[in-house]
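# sequence? don't have it. structure:
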């Protein structure tokens, strides 16, 4: 048996070897730009298994049946992999038998990060269903819209969300089952079905799942994103999309996990919400496929989060900038808090090198701190910095099987160190937006490149730096807030004739929505009245911080709101 010192030396040697391999790859490929100025991944292509996500996740179950798959650090409630597999199968069978869910039917999941989340999602997939994830702090208006757009046949939630969902169903004139997870012994609300009874049903005939006929190319996940512009749209992600991205981030030089063995299991803190594709794919699906433990925090409270990082011996953390900033500055954080952390990956929005260094200074230890880049439409990861790079200003290089291109506003290809829109092509790119041919035409070029709507620069050796956003989404705490959605809500106010919304810098949120409102003739109201109107209809992070009354909204000849003009004049 190796001594502790020998293990440390062994790890150091492995790290040096990996870093040398990184350097050798990129020296051999001095220029990442190929014909037509296309940037190919420097990594070898990966093979993409021809299967469904649920089969992919469970394929190595026999290697870690007794390992923990998910656990709540507050209550200690959780599941082993073997238990999760059995419960999700029973739930899936009951979805088909009792609720008549059939192949391709959509089921909504409106949950915070509870230990049951993986069981719910896997059960839906095993039943042949499609999962659409809903933010649990959405209002009835937002839930109504997603249930209608996704044509959901059922919804899974917690007791505290039932009233919102019932209000949403009334608004939508829908009658679908509400399945509720019982987490604290309290009786479930009237008119709902208990998830626990469905999943713990020992008499259900699970052989009904043999009737499911789903393929790698079928849609399995239907998140909603604003894409490059406008209102939320259903993003059709296939089994192949998700599995491709899982295999891509298994590339040894970018992998963020350790192998699960008889003596080791990574502990991953899941503070990022599972309703977002970043956590759903990169954390849930991928980490389950590797037998890793997910520590699920249902509610973000700084002290609880920091205590859990330490007590759960968290060694892998995926985060967004607000979390990193908190970890660098909160009084309750100390080097002891982060004594087990080995890998920290920032995503969802860029983090400055200075902020990364402040966090590392607070941690007072060497760790693998990296950044990645992706979108809901790319399942989500496009690029990631390799191990040992140590450059916090970029988001790394293209993953295996991925091609990149930088173009100008006429889609002409640009070269190294030239700023333009980033285009992506690869197996992780979505099938398209659901029932939205115009959005698909706007988002894909004629030769199949996906337009990210982000301005970027690619260095000669293939390192990508995100420079700015072409799209007008507002990033609040890492969440996307589409101006068009807020403008639509504002125009519903009885005193508002027209409105425009832009993002403005915010000290702790990154950005915040600011509205410019044109009142109807003779209308009299005040900013607070309009803020309260919006507050009732949108999630808390979408709330408008400031309102300015103006005479008219500046628009182009085509009727497009000139947000740049508003920013120049008022921000």
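Perfect, I can see it now. All of these numbers come straight from a predicted model, not from anything done at the bench.
# Please count neighbours and contacts with C-alpha atoms only from this point.
OK.
# Wasn't residue 101 part of a helix?
No - read with DSSP: H, G, I helix; E, B strand; the rest coil, residue 101 is coil and lies in no helix.
# Can you give me every residue that contacts it?
95, 127, 128, 129, 153 (C-alpha atoms under 8 Å, 6 or more residues apart in numbering).
# again, only using 6 Å
residue 95 (C-alpha atoms under 6 Å, 6 or more residues apart in numbering).
# Where does residue 357 sit, in terms of helix or strand?
helix 353-363 (DSSP states H and E).
# Mind listing what's buried along that helix?
Neighbour-count burial for helix 353-363, counted by 16 or more other C-alpha atoms under 10 Å, picks out 356, 358, 359, 360, 362, 363.
# Could you do stretch 510-520 as well?
Going by neighbour count (16+ other C-alpha under 10 Å), the buried part of stretch 510-520 is 510, 511, 512, 513, 514, 515, 516, 517, 518, 519.
# Surely the last one touches residue 496?
Yes - with contacts counted by C-alpha atoms under 6 Å, residue 519 reaches residue 496, the gap being 4.6 Å.
# contact partners of the helix holding residue 357?
328, 335, 338, 392, 393.
# residues near the third one, how many?
Put plainly, it is residue 338. Using other C-alpha atoms under 10 Å, the number of residues around residue 338 comes to 24.
# Next one: it from residue 68, what distance?
21 Å (C-alpha to C-alpha, to the nearest Å).
# ok, now residue 141?
37 Å.
# Can you give the distance from stretch 193-200 to the centre of its chain?
Centre-to-centre, stretch 193-200 and its host chain are 27 Å apart (C-alpha atoms, centre = their mean, to the nearest Å).
# buried sites along it?
So, applying 16+ other C-alpha under 10 Å, buried residues of stretch 193-200: 193, 194, 195, 196, 197, 198, 199.
# Could you do stretch 494-501 as well?
Those would be 495, 496, 497, 498, 499, 500, 501, for stretch 494-501 by 16+ other C-alpha under 10 Å.
# which ones among the residues you listed are found in strands?
Secondary structure assignment by DSSP state E places 496, 497, 498, 499, 500, 501 of these in strands.
# In a markdown table, list those residues along with distance to residue 386.
What follows is those, written out as a markdown table (distance: C-alpha to C-alpha, whole Å):
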| residue | distance to residue 386 |
| --- | --- |
| 496 | 50 |
| 497 | 51 |
| 498 | 47 |
| 499 | 44 |
| 500 | 41 |
| 501 | 38 |
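# this is the other structure I want to compare:
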């Protein structure tokens, strides 16, 4: 896949506002962070090779990875040895080659990081998938990315389509792949523009799509994080709270490894209690946490010993201001570094210091090497400071595009490589980004993306339902929950609980419908498209009943 043209426009000094980063001449917002140089784009370079170049020599003596539940640790030297052995075995024994797409359908473990780095080093394309996905969901993802093979567990492999071969991570066969020394295998030349990862996203509208991200995308992400590191006498202990199949989780794992930090890895079924116990036990200095985790920490009924904790990076969904304030009162020494990003665009904005973290109503300032515009959807006019419009961004972290979906690419990108995020935002006079609303139809449940169109299709297939719409409903713990508006067929006795149970059998738990409201009609355009903006003023919202 060829990358979308990227034409960064340097700001003209006389028209650039140093306070906000806004260039009045081009009407482009520029990052206030120092420019981070990247390797020449035509230089062959895989992400693992770039990450290795950032590590000190000799390698750090502290662990690279720690299993939160067992305490088992892997050193940096052993991790790199595992990567070399796996890379050789994946080519010689599994038959993988450059360009092959590989599903990773497994919860977080100490084996997954080595597997990811080994696959990337031989030019294979990793595609992390939520192990909770249903067989029907996996079938759709397989059709999108056409994986050559899947690495799964005994619990998840049975849900894969029969035409997908699986290697079980929890099997002696997989463990045997670590036995070699990695010698005798010719190095694979990987271009920075080669696809490295396929993530799944619903984008700005519609059903799930396969977003292709390049090695250079990840090089740019990690370079930006690495540039803000502050050298410390003691090693950073980082708790990875985000799942590895999530874009944020994978990005922060790779960042931590490249930065020489010790990463404490949570198991797949770990909840908030297990995360907090791990943070206390290992005296972590930094962690990632979704908004519901921050909410839970602020309300936690028991004392928490988090004296070592300095920063929490919170993203994936909006953090309620009240929850942020409660957290800051309880943990005044801990910085909540909020950020904004997306699967397609990578990290777009975030906070990097205590002063910025006080702006709890914002999503931080533009990240390194990021340009942004605010565009009026009706007129196409570029907007200024304090004006609300759709956020468009350009940066080296922006994806290559959607696999096999040129129609979606044409909608998502303009001719100059601007990514249309589908989010309504504004910048204040200090360059802080504020996310007002989403134009796109996604529901953010505990940082997971839920596409209403997918659930609406399933609902309309149920007997007794004439029409349906799925909308986000605010929830402090989850951020948003999927709520279904149902127009029943005449004579139908289908209850809300029955509807929720029927859908729950077909989708991953985070996609479950958690509220059902019956109504007589759903507002639509003459062509039949749901008027989602009109749903907010729908009479049914005045008489909601929780089922």
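Yes, it's here. Source: prediction; values computed, not measured.
# between the contacts of helix 353-363 of structure 1, which is nearest residue 33 of structure 1?
Residue 33 of structure 1 has its nearest neighbour among these in residue 393, at 20.5 Å by C-alpha to C-alpha.
# and the two most separated of the contacts of helix 353-363 of structure 1?
Largest separation among the contacts of helix 353-363 of structure 1 by C-alpha to C-alpha: 335 and 393, giving 24.0 Å.
# so residue 516 of structure 1 makes contact with residue 548?
Yes - counting by C-alpha under 6 Å, residue 516 of structure 1 touches residue 548, with 4.8 Å between them.
# so where is stretch 431-450 of structure 2 in structure 1?
Using TM-score structural alignment, the residues of structure 1 aligned to stretch 431-450 of structure 2 are 462-481.
# buried set for that stretch?
Along stretch 462-481 of structure 1, these residues count as buried under the neighbour rule (16+ other C-alpha under 10 Å): 462-466, 470-481.
# Then stretch 214-233 of structure 1?
Using 16+ other C-alpha under 10 Å as the test for burial, stretch 214-233 of structure 1 gives 214-216, 218-233.
# Give me the range in structure 2 that it lines up against.
So stretch 214-233 of structure 1 sits over residues 190-209 in structure 2, by TM-score structural alignment.
# For that stretch, measure first residue to last.
Per C-alpha to C-alpha, stretch 190-209 of structure 2 runs 25 Å from first to last residue.
# Show me the contact partners of it.
44-46, 123, 125-127, 210-216, 422, 440-441, 453.
# Could you do stretch 380-396 of structure 2 as well?
Under C-alpha under 6 Å, 6+ apart, the answer for stretch 380-396 of structure 2 is 217, 220, 369-376, 418-421, 423-428.
# Pull out the buried residues from that stretch.
382-385, 388-396.
# I'd like the residues you listed laid out as CSV, including secondary structure and distance to residue 408 of structure 2.
Output for these, formatted as CSV (DSSP: H, G, I helix; E, B strand; the rest coil; distance: C-alpha to C-alpha, whole Å):
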residue, secondary structure, distance to residue 408 of structure 2
382, strand, 23
383, coil, 25
384, coil, 28
385, coil, 29
388, coil, 24
389, strand, 21
390, strand, 17
391, strand, 17
392, strand, 16
393, strand, 17
394, strand, 17
395, coil, 19
396, coil, 20
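# Just give me the match in structure 2 for residue 400 of structure 1.
Using TM-score structural alignment, residue 400 of structure 1 sits opposite residue 368 in structure 2.
# Thought residue 33 was touching its match, still the case?
Yes - the criterion here is C-alpha under 6 Å, and residue 368 of structure 2 meets it with residue 33 at 5.4 Å.
# out of those two, which sits in the more crowded spot?
Neighbours around residue 368 of structure 2 and residue 33, counted as other C-alpha under 10 Å, are more numerous at residue 368. The numbers are 28 against 17.
# From residue 493 of structure 2, how far off is that one?
For residue 368 of structure 2, the distance to residue 493 of structure 2 - C-alpha to C-alpha - is 56 Å.
# do the same with residue 222 of structure 2
Counting by C-alpha to C-alpha, the gap from residue 222 of structure 2 to residue 493 of structure 2 is 54 Å.
# Could you do residue 510 of structure 2 as well?
Distance of residue 510 of structure 2 to residue 493 of structure 2, given as C-alpha to C-alpha: 26 Å.
# before we move on, what about residue 193 of structure 2?
Counting by C-alpha to C-alpha, the gap from residue 193 of structure 2 to residue 493 of structure 2 is 55 Å.
# Residue 231 of structure 2 too?
Taken as C-alpha to C-alpha, the span from residue 231 of structure 2 to residue 493 of structure 2 is 64 Å.
# and these two? which has more neighbours close in?
For residue 231 of structure 2 versus residue 493, neighbours defined as other C-alpha under 10 Å are more numerous around residue 493 (11 against 8).
# Longest helix in structure 1, by number of residues?
helix 4-28 (DSSP state H).
# Give the buried residues for it.
18, 19, 22.
# Not counting sequence-adjacent ones, nearest residue to the residue nearest the centre of structure 2?
With distances taken as C-alpha atoms, centre = their mean, residue 247 lies nearest the centre of structure 2, 2.9 Å away. Of all residues not flanking residue 247 of structure 2 in the chain, residue 343 sits nearest, at 6.1 Å (C-alpha to C-alpha, 6 or more residues apart in numbering).
# Map the one you found across to structure 1 for me.
Residue 343 of structure 2 maps onto residue 376 in structure 1, by TM-score structural alignment.
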